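Student: Predicted model follows, preceded by the sequence.
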Amino acid sequence: MLSRLLHWLPRRRPDEDAFAQHFVRAARRAGVIVPLHYNRALFRIDLEEGGHVNLHNAHRRYLSSPRHLQEQVVARYVAWLVGDHPVHDPLQEVRSRLLPVLRNASLLDQTKLAAAEKAGWDEDASFQYRRVSNECVVLLGVDSEEHTLIKPEGPDASWGIDLEHALAVARGNLREQPDLPFEQPADGVFKAAWGDGYNSSRALLPDMLHRIPLRGLPVFMIPTRELLLVAGDRDLDAQATLFRLTEEGLEDGYAVSWELFQYVDGEMQPVELATPQLRSLQRRLRLQLQEGNYAVQQELLTHLHQVQGNHVFVAAYGINMKAERSFCYWAEGVEVSLPKTDCIVLAAPDIDTEPMMVEWEAAMPVIGHLLEQDHRHIHPPRYRAHECPNRELQAQLTPVSFD
């Protein structure tokens, strides 16, 4: 009875500062004695000996969980701080714990930005990963009871194996995990049910998905680390359901990809969607995930420029869900960093003129020479510009609106 009553109590909804304080108190109760420093600007806990714990996903998951499960969310993130997690174990000690992890490529960008705060942009971020799509990468992970240590730098040099060898071992270890049946949350839709943090990674095992009784060949989505959803390529209704279940699953955080995948010669490849309805569902999902990725990137990049004393306007990624379009604002009089969007709002050349919005691709033949892709970023992409298009250039552009 008590547990049922607790389930219906209102959720605790602390703001970021209150949640960070709550997290630190929980860590102390769990026995963490190392110095913990709350980095308010980046909403994370910095460890004195190096490293940090990002709180964005923990906070989001805490707020979306029923009250009686909220402390379990905190405990899960605290657990990693409690144990000893060496990062340079000998290969014979970690070989059986190597597992592949699928992540959004923005994780690499966030790692690079965090390193640049201490070492500057010139720090060599020699990541090792295998690209699956524009959104997704496969990284090497080392599993432990409470945490997956992701190794974006790849295998330790002392192991004497390259990334492909390590990932082959990792996939073999994943295949040897106990086999479980896929759940069926809706007609024609199947869901991985391991609940071990590697549901999405099982998309790297094509034979596992080919065993599911589908209408056609498997197509699948990996919207989060915990979610692998599968349907048949001939079942368009089930594919639409995939996108709807994906939107619900995103409330748990850990976003990976908005793409629908298929297997081509055993490798994951994005699918060209068959109907306008499916394309619309995917566009909406893409906007939501890109907005989240760009928001974290903007926060980290703005902080980095402040630390380095750079005067750069880091533009936000805005979305208009009704129009299913994204946009950014190109400010005047300062160096800007623009996200890649569907539309750009250009600063007015004088105070008596309204800002003008233009289609990004349509405008590039006229103003593209003012933009330079910022190759310091891995994903999502950004573009640098030192001046806004003047009156003459803007006169050559066709304005658009979301009306």
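Tutor: It's in. The structure displayed is predicted, hence computed values, not measured ones.

Student: Please count neighbours and contacts with C-alpha atoms only from this point.
Tutor: Noted.

Student: now the helices for the stretch 301-403 of the chain?
Tutor: 360-367, 391-394 (DSSP state H, counting those that start in this stretch).

Student: for the stretch 1-150 of the chain, same thing?
Tutor: Counting by DSSP H, counting those that start in this stretch, the helices of the stretch 1-150 of the chain are 2-8, 16-29, 56-64, 67-82, 91-94, 106-119.

Student: Dump those into a markdown table; add distance to residue 273 as well.
Tutor: Below are the helices of the stretch 1-150 of the chain laid out as a markdown table (distance: least, C-alpha to C-alpha, whole Å):
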| stretch | distance to residue 273 |
| --- | --- |
| helix 2-8 | 40 |
| helix 16-29 | 39 |
| helix 56-64 | 30 |
| helix 67-82 | 36 |
| helix 91-94 | 41 |
| helix 106-119 | 24 |
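
Student: okay, these in TSV with mean neighbour count next?
Tutor: As requested, the helices of the stretch 1-150 of the chain are exported to TSV (neighbours: other C-alpha atoms under 10 Å):
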stretch	mean neighbour count
helix 2-8	10
helix 16-29	16
helix 56-64	19
helix 67-82	17
helix 91-94	13
helix 106-119	18
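
Student: Next one for the comparison:
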Amino acid sequence: MMEWIRWHFSKPTAADVIQRVVNRLNDAGATQVTFKEDSPEVTFTLNGTQMHSHLAHLLSDVLRAKGGRARDAEVRRYVDGVMLRPMSKDLPEHAEDYASVRSRLIPLLRTHADMGKNALNAANSLSLGQDAPPRETNDTPWRAVVGDYVAILGLDTPESTARVAQGMLDRWGVSFDDAFDDALQNLRGLPENDGWQQVAPGLWQGAWNDSYESSRLFLPDVIYRSGVAHPVVMVPLRHVLFATDANDLAGLTLMAAACRRMQQEHTRWLSCRPLQLVEREWQPFEPPEALRAQFQALIAVEDSEDYTTQKNLLEQQHAQDPAAPFVGSVQLLQFKDSDRVVSYSVWSDGVDTLLPHTDLVAFASQEKPDQTVIVAWADAVRIAGHHMQRVDGLHPPRVRVSVFPTEDEQAQLRAVQAL
């Protein structure tokens, strides 16, 4: 009943829209239908072809439509006209002429972890004997932004935003830099809609409602348009952009709490690493001491999830290789009566391991299994770093450890135990 009321008289949720999309797909004979509400997106198989689509554009159209019949029409138009159409080489990403796609380009904010995941997915497709993906899938050009953030190009289509890869740029005869400049102009030309909205005292949120909220980081003048004098921003989701003032302790607290809530409610994030805009240039933001633990906890959870995804992909890649190293996990430790959260990994005696970069390292000796030594990462590198082998090409980073510290090194580690 509540869903019917929202659909006809109020504001439908992403779950309401997805359910109606799924119902229509089922009626059309689609199988293996799965969906994610936080993205939102849907994957299904129709006539032997697996298809995938983001639903952010549809959600925006449904919210703009007035009344249940108009919203039903939007769903019907989208599913029947876009998602169920035959696959065609006439789609924008297959265009040969740059002029035909130039107005569809959009800049996208991503992270090194995103790029690493995409690379492992592509490698796994090859190792499983699937059809070799084209270069467009394997090679996505990017530009460093700041810290862990990178910029890539997207191609806006009615049903989704496709990543622009090097093969596409080569076919169009345009450089990444020139295409990115065009994409910035397209972003600047998008409708303002509600612009910046104050969602709590001292906390602002972008309300452009086009799924490109996080991309506004590429437009410093738009950030300053919020009216915040010393902007600090966070982008927990691709379509969520928060801003507050670097000197506003209450605003920073609210922003961190909002991001924490989104981590709990969603499964697919962009990043909770805060950035500060200083003279139109982004730089990592160092929270004040009173809030440092709260912000560090967000990053620890984010890194843990990134490493978990990476671990699963690496284990798929190594499934047929008995000599492959063990892929270490990241564990989180919550301190009692505190916001402090730290991460740790285990360096085990006699186990060839791909060790993740964590706050702490636990050294587990075979000879003294009841005397695990836990030290800060910096101390582990200082004392036993010569046993760490750098692993190229992995984001987030790992080192390979196949040799356990000597007795003398273990004594040095015990002398600097963190816990």
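Tutor: Alright, I've got the coordinates. Note that the structure is a prediction, hence the values are computed from the model and not measured.

Student: Need the winner for burial among the helices of the stretch 301-403 of structure 1.
Tutor: A comparison of the helices of the stretch 301-403 of structure 1 by mean neighbour count, using mean count of other C-alpha atoms under 10 Å, puts helix 360-367 on top with a mean of 14.

Student: what range in structure 2 matches it?
Tutor: Here helix 360-367 of structure 1 aligns to structure 2 at residues 377-384, judged by TM-score structural alignment.

Student: Give me the mean deviation of the matching stretch from structure 1.
Tutor: Aligned to structure 1 and superposed, stretch 377-384 of structure 2 gives a mean residue distance of 1.4 Å (mean C-alpha distance after the TM-score superposition for structure 1).

Student: Which of the helices of the stretch 1-150 of structure 1 sits closest to residue 255 of structure 1?
Tutor: Proximity to residue 255 of structure 1, assessed across the helices of the stretch 1-150 of structure 1 by C-alpha to C-alpha, is greatest for helix 56-64 (9.3 Å).

Student: Look up the closest residue to the residue most central in space within structure 2, ignoring the ones flanking it.
Tutor: Geometric centre of structure 2, nearest residue: residue 270, 3.3 Å, by C-alpha atoms, centre = their mean. Computed as C-alpha to C-alpha, 6 or more residues apart in numbering, the closest residue to residue 270 of structure 2 that is not its neighbour in sequence is residue 237, at 4.8 Å.

Student: and what of residue 140 of structure 1?
Tutor: Excluding the flanking residues, the one nearest residue 140 of structure 1 by C-alpha to C-alpha, 6+ apart is residue 100, at 5.1 Å.

Student: In structure 1, point me to whatever sits opposite the residue nearest to residue 270 of structure 2 in the alignment.
Tutor: In structure 1, residue 237 of structure 2 lands on residue 224 (TM-score structural alignment).

Student: so what's its match up against?
Tutor: 200, 249-250, 253-257 (C-alpha atoms under 8 Å, 6 or more residues apart in numbering).

Student: Okay, and which of those map to strands?
Tutor: In strands, judged by DSSP state E, none of those are found.

Student: May I see those organised as CSV, with distance to residue 382 of structure 1 added?
Tutor: What follows is the contacts of residue 224 of structure 1, written out as CSV (distance: C-alpha to C-alpha, whole Å):
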residue, distance to residue 382 of structure 1
200, 28
249, 28
250, 24
253, 23
254, 22
255, 20
256, 19
257, 19
